[in-house]
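**Student:** Need a 3D model of the sequence below.
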Amino acid sequence: MPPQPPRRSHPTGRAGLSAALALAVLLAACSRPPDETPDTAQGDVSEARAPVVTIGEDQEVPVWRAPDVEVDAENIAGLKQQAAEALEAGELFGSDDDAIPLYMALQQQAPTDAEVSAGLDHALEALLARGELALADVDADPAQLRSAHEIAAVARTVAPADPRVAAWLGRLDLVDQAQQASLRGERALNDGQIGEDGKKDGAIAYFREALAIRPHDARATQGLAAAESGLIRRAEIAAGKDDYTEADMWLEKAASVRPQLDTVAQARTRIARMRGARVSSLRDEGIVALAHEGGIDTAREHLATLLRIAPAADPAAIELRERIELASHYGLFRPGQAFTEALRQGGRGPELVVIPHGAFRMGADAREAGSSDAERPTRNVRFDRGLAVARHEVTVGEFRRFVTATAYRTRADRRGYSTVYDERSGNLVRRNGVDWRSDYAGAPAGDHLPVVHVSAKDAQAYAQWLSDQTGQHYRLPSEAEFEYMLRAGSPGPFPWGAGGPPEDAGNFTGALDESPSGRHWRNAFADYGDGAWGPARVGSYAANAYGLHDLSGNVSEWVADCWHSNYRRAPSDGKAWINPGCQERVVRGGSWASSPQQTRSAWRLGSDVDTTNARVGFRVVREI
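**Tutor:** The predicted model follows:
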């Protein structure tokens, strides 16, 4: 056997061949712009290029040509041995001393040599087996597609008509078609053409085309996932702009991309959480705005957005709407809320109750028994805002705190007398030494009795002191406010409706009442007794529907209005009707000594601003 030629190391082995192929592609890319043909390319570069096979739109593989191998009678045996060893080592085509180039050169020299033919056939089988592995690995390693085309270039040269080669090239072609479709899909995706509406030139259509050609193609599967993510991202962007209708639309389109997976369901959950957080944020921002001046308009803007993005009947929307409604009518309070306020000099002011806003018909028509023209014409009065009202009349103790803090001297104190009830005669008489510290009969008054012997100006001075102490606006109620709070929704002639008062309704003139000396009222409610003669401790009787005590009994009360003989030209908004410098003020509400006629809801009386007696006190209101 002649000596075998030594195995040579070639820089163009498999790695070298790949590098050479890459260099050929690079040279092609550098030598000719895409729109140039070989005829128009500069220089001779195009002529120097090897023929190429296009793998895809982004890469090419040169046509493989077997290296020249010199074969003669002297080296043929050695080359056979070298070819067999290369085949055994799996070195198939990377250089001129690999199996396929050697067997092809030997076959040209000895076309009938059975050993050579068998070796070349085994080499072809090994080549196709390697090609199958490359195709199988394309999904995990896309670079394997280039390897498969390098193998295909060799197989076409070795045995272009072999059925095995044709079958394998057919499988490679399917992979190519799928890759081409996926590539078009990726480019469409990059251009923002997702194809969510079934467009044939959209990414989704291209990826599905790839999967129809090659089911489970990883590149196409990943492309569909990317398209789905793109639609979900559009939904998230829409949600970020508070357009959840559009977000739902994009999610619906995304759901059709890969319906077998729960990716969109997870996205729905994320966006639902995002929506819930946004709804809660709008509610909170709206509520915070209500605490600031002009904040109602801001809160309404938040509510408008909230109503647009929140699901129907969302609790947050309902809450903010209610809070805005409350703030519009009650500021930071709620109807029925009771509160007191700290005084700057220590202690707390009178207990207040927030009464609801609303409307009522003020006055009495001519058919009401005991009514007068002073109570007409009747008129509708509406209050668009609630009001905080003292739960009961100002007490002696509360008034004492004011006098102590300010050294204020009341009208009765300065002039040295007031009008009291005289038990011996049963009449109201003037008595010296009587002032706010005295009860209805002139004796020292307990701190829990309503203060009497105070003028309208004294009452206003107390309200102003409360304003100074709290920084809030305290005042006497208007006449309309007083009748509204007294009626508390009752349209009848009396606060409780019609007829005599129910048990525990208040401190009125009842036929069953008896003075310390055994006197009884000549004009009184039949079959009614309240156990008191003179003012009772405040809050001793049942509160009305608004939670207020003694509006129609105990003591009558000063209001802010100047006296007018009727309601013609009276303010329509229920505010106090005041003429600068007026000397007569209105007294409202029955007292412990008022006749049934004077206990009616519409009853009113004009009295000099300096009047003081045992029947008239006052209560304050605070604007909210």
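**Student:** make it CA atoms for all contacts and neighbour counts henceforth
**Tutor:** OK.
**Student:** give me the number of residues near Leu27?
**Tutor:** Other residues lying near Leu27 total 14 when counted by other Cα atoms under 10 Å.
**Student:** Following up with a second sequence; could you model it the same way so I can compare the two?
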Amino acid sequence: MRIHAGLVLLLSILLASCGGKETAPPSTEAEARLRRGLVSISADESPMYSLDWRVPQVVVDAGALPDALARAEAALDEGRLYEDAASAIPLYMAILKVAPGNETAIQGLEDARTALHQRGNEVLESSEADGVNLALAHEIAAVARVVAPAAPETLEYLTRVDAADRLQALLEHGENELAAGNLGETGIGAATAFREVLRNRPNDARAMQGLAAVESQMIGRAEDAIGVDQFNRAILWLDAAAKLRPDTPVAVDEARRRMKLRREARVARLYANVLQRLEKPGEFGALKAAQADIEQMQAIAVPGEPRIRHAQETLTRATLYGRHRPGERFADALISGGEGPALVVVPHGEFMMGAPEDELDSSKAEWPQHKVRFARGFAMARTETTVGEFGRFVAATGHRTRAERRGYSVVYDERSGNFVLRNDITWRNDYVGRPANPDLPVLHVDASDAEAYAAWLSEESGHPYRLPHEAEFEYALRAGKQTRFPWGIGIPPRGGGNLTGSLDRSPGGRRWGNAFVGYGDGYWGPAPVSRGRANAFGLQGMAGNVGEWTMDCWHQGYRRAPADGGAWFNPGCRSRVVRGGTWSSAPSQARSAWRMSQAHDITNARTGIRVVREI
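**Tutor:** Prediction:
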């Protein structure tokens, strides 16, 4: 394509419309030439827009001047100004060669020149679908330059033709850029060219059509971006399109409406996916897939979308607590009917396990104190397992406990004040061997009995139950405190636990020889599990009543102990850790860090069960 002469000034026009600032590198060689100002084809050198006009040959005899004048006047009246030898201007010019002073011919030529300029101005002011008829404008300019090259109106008209040339060049540049896909959202592209034409010629149909085509392509690119969920990119295209024809925003507004609907539908679908996946957070890949959905929501949603925050909170909670919330109380339905034990969700977190070496009554078994962090929360039974709960398990499975198979267990002897072996003692008996009430903590069970009960709960509920890890027990016992006793320091607060107190009395009038001075809980022996206040995590009986089996094997101290709260378990170990103070514990045994080794098959009147359910 040849570059038109009018492009010489195109760079200055375009840069003026852009504030004189380059916003993008040149996209075509022609544009680069425009920026460098290297287009130098003059008007006379362009065959397409030649300003050369040759006066048609007219022969006028001196004796035939009246006839020639009459023919010239008739041609002028008919508007035939320069087209052939019978036109007004060629006739008047021929007459003036023969009769240079002929005033009629002089006036006639002046009238013809006025008509010519009027016609030229009408051509420049008209704008058809294809723009100004520049060929006709140039033709008129060529005639005017021959007839009166120095006349002010000729010079003015030539300047206007030159401006029309530049606008024509802008139109062609805009159309070429449009065809090449350079829309002009940045830099000198189609939109910039068409806008500049309309700034100079507001009703130019060709420029308006071009600008509408640019808008249509920008909307099309926005919709392509919407189709692949690139909504921020779509907004940039629609914002650019909206600037093109602000008085006719219908197409852009409709595209924005479609984008809003698509965006809302995608965010709603992703949000629903997150919630659906987190209904079963334990399924393989559920948490990872939910995270991917949230990341997609963040990429496509409008800033501040509240569903993103809720989805993130739900994912965090599901990661830490499954389908539950910290502090939540719940119970699982059992296949055989009814519910399992009442559970409380213990929050995830970290604590210092064990005792500092300078703690009063601490021992090497509780050293070194070390940090344990739980990546997830867990659910723990709110109370010790009751006789009634354990009885349901025995009735459902026919399980025979260690004490039943062995025929004896250890009970408290009121007469001697000691713990003694007694025959025919089972889980159905209390601490002295009497029939136990259903709400008392189950006693006379060993570690295998406790594990069998937890396994039955797992089978009945479809959820994993087990004995507590030792770290879990101490963490739940402390409930956020790092003090010597679970409640702090000094004697227990009122209702703080079933422990040895100087105010307690046995049925036979016995007193504790080593007890919390000034404390009494009203029980000599285990209390019903629902008595006493709950700790900060909502758990009851952690500080006293009965000790509880854990999963951990006994290790003398915490060197190389797990730091993640997991059980320190060696298959086949014969000694387990029992945690928690009991109804007969001395004050030193009621400390938060206190732990005891007990053979896995021991049964007695001090050790019971508390289960943990994984979430």
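**Student:** all strands in the stretch 501-624 of the first structure, in order from the N-terminus.
**Tutor:** 556-562, 584-588, 604-608, 616-617, 621-622 (DSSP state E, counting those that start in this stretch).
**Student:** Which one, of those, ends up nearest to Thr419 of the first structure?
**Tutor:** strand 616-617 (10.4 Å; Cα to Cα).
**Student:** centre of the chain versus that closest one, how much separation?
**Tutor:** Centroid separation for strand 616-617 of the first structure versus its chain: 52 Å, with Cα atoms, centre = their mean, to the nearest Å.
**Student:** equivalent range in the second structure for it?
**Tutor:** Aligning strand 616-617 of the first structure against the second structure (TM-score structural alignment) gives residues 607-608.
**Student:** sorry, back to before: can you convert the strands of the stretch 501-624 of the first structure into JSON lines and add a column each for distance to Asp137 of the first structure?
**Tutor:** Converted to JSON lines, the strands of the stretch 501-624 of the first structure look like this (distance: least, Cα to Cα, whole Å):
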{"stretch": "strand 556-562", "distance to Asp137 of the first structure": "95"}
{"stretch": "strand 584-588", "distance to Asp137 of the first structure": "99"}
{"stretch": "strand 604-608", "distance to Asp137 of the first structure": "101"}
{"stretch": "strand 616-617", "distance to Asp137 of the first structure": "100"}
{"stretch": "strand 621-622", "distance to Asp137 of the first structure": "84"}
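**Student:** need those strands in a markdown table with mean neighbour count, can you?
**Tutor:** Listed next are the strands of the stretch 501-624 of the first structure as a markdown table, based on neighbours: other Cα atoms under 10 Å:
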| stretch | mean neighbour count |
| --- | --- |
| strand 556-562 | 26 |
| strand 584-588 | 23 |
| strand 604-608 | 19 |
| strand 616-617 | 27 |
| strand 621-622 | 22 |
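**Student:** Any idea which of those gets closest to Ala388 of the first structure?
**Tutor:** Nearest of the strands of the stretch 501-624 of the first structure (Cα to Cα): strand 621-622, 5.0 Å.
**Student:** distance between the closest one and the chain's centre?
**Tutor:** Here strand 621-622 of the first structure is found 36 Å from its chain centre; the criterion is Cα atoms, centre = their mean.
**Student:** Now do that strand: everything it contacts.
**Tutor:** 352, 387-390, 472-477 (Cα atoms under 8 Å, 6 or more residues apart in numbering).
**Student:** average distance between that strand and the second structure?
**Tutor:** With mean Cα distance after the TM-score superposition for the first structure, strand 621-622 of the first structure departs from the second structure by a mean of 1.3 Å once superposed.
**Student:** distance of the counterpart of Asp468 of the first structure in the second structure from Thr383 of the second structure?
**Tutor:** Under the alignment by TM-score structural alignment, Asp468 of the first structure pairs with Glu459 in the second structure. According to Cα to Cα, to the nearest Å, Glu459 of the second structure and Thr383 of the second structure sit 21 Å apart.
**Student:** Looking only at neighbour counts, state which of these two leads.
**Tutor:** Using other Cα under 10 Å, the more surrounded residue of Glu459 of the second structure and Thr383 is Thr383, with 24 against 13.
**Student:** my guess is that one contacts Arg610, does it?
**Tutor:** Yes - using Cα atoms under 8 Å, Thr383 of the second structure is in contact with Arg610, at 6.8 Å.
**Student:** Need the counterpart of Trp554 of the second structure in the first structure.
**Tutor:** So, by TM-score structural alignment, Trp554 of the second structure is matched to Trp563.
**Student:** For its match, list the residues it contacts.
**Tutor:** 584-586, 605-607.
**Student:** switch to 6 Å and redo it
**Tutor:** Counting by Cα atoms under 6 Å, 6 or more residues apart in numbering, Trp563 of the first structure touches 584-586, 606.
**Student:** what's the spacing between it and Val609 of the first structure?
**Tutor:** Relative to Val609 of the first structure, and taking Cα to Cα, Trp563 of the first structure is found at 10 Å.
**Student:** Determine the residues that are contacts of both of the two.
**Tutor:** What both Trp563 of the first structure and Val609 touch, as defined by Cα under 6 Å, 6+ apart, is the set 584-585.
**Student:** rewinding a little: and the two most separated of the contacts of Trp563 of the first structure?
**Tutor:** Glu584 and Val586 (6.9 Å).
**Student:** got any residues that touch both of these two?
**Tutor:** 562-563.
**Student:** pretty sure Ala342 of the first structure contacts Arg348?
**Tutor:** Yes - the pair Ala342 of the first structure / Arg348 is scored as a contact, 4.3 Å apart, by Cα atoms under 6 Å.
**Student:** Now do the contacts for the aligned residue in the second structure for Tyr206 of the first structure.
**Tutor:** Using TM-score structural alignment, the partner of Tyr206 of the first structure in the second structure is Ala193. By Cα under 6 Å, 6+ apart, the contact set of Ala193 of the second structure is 170, 174.
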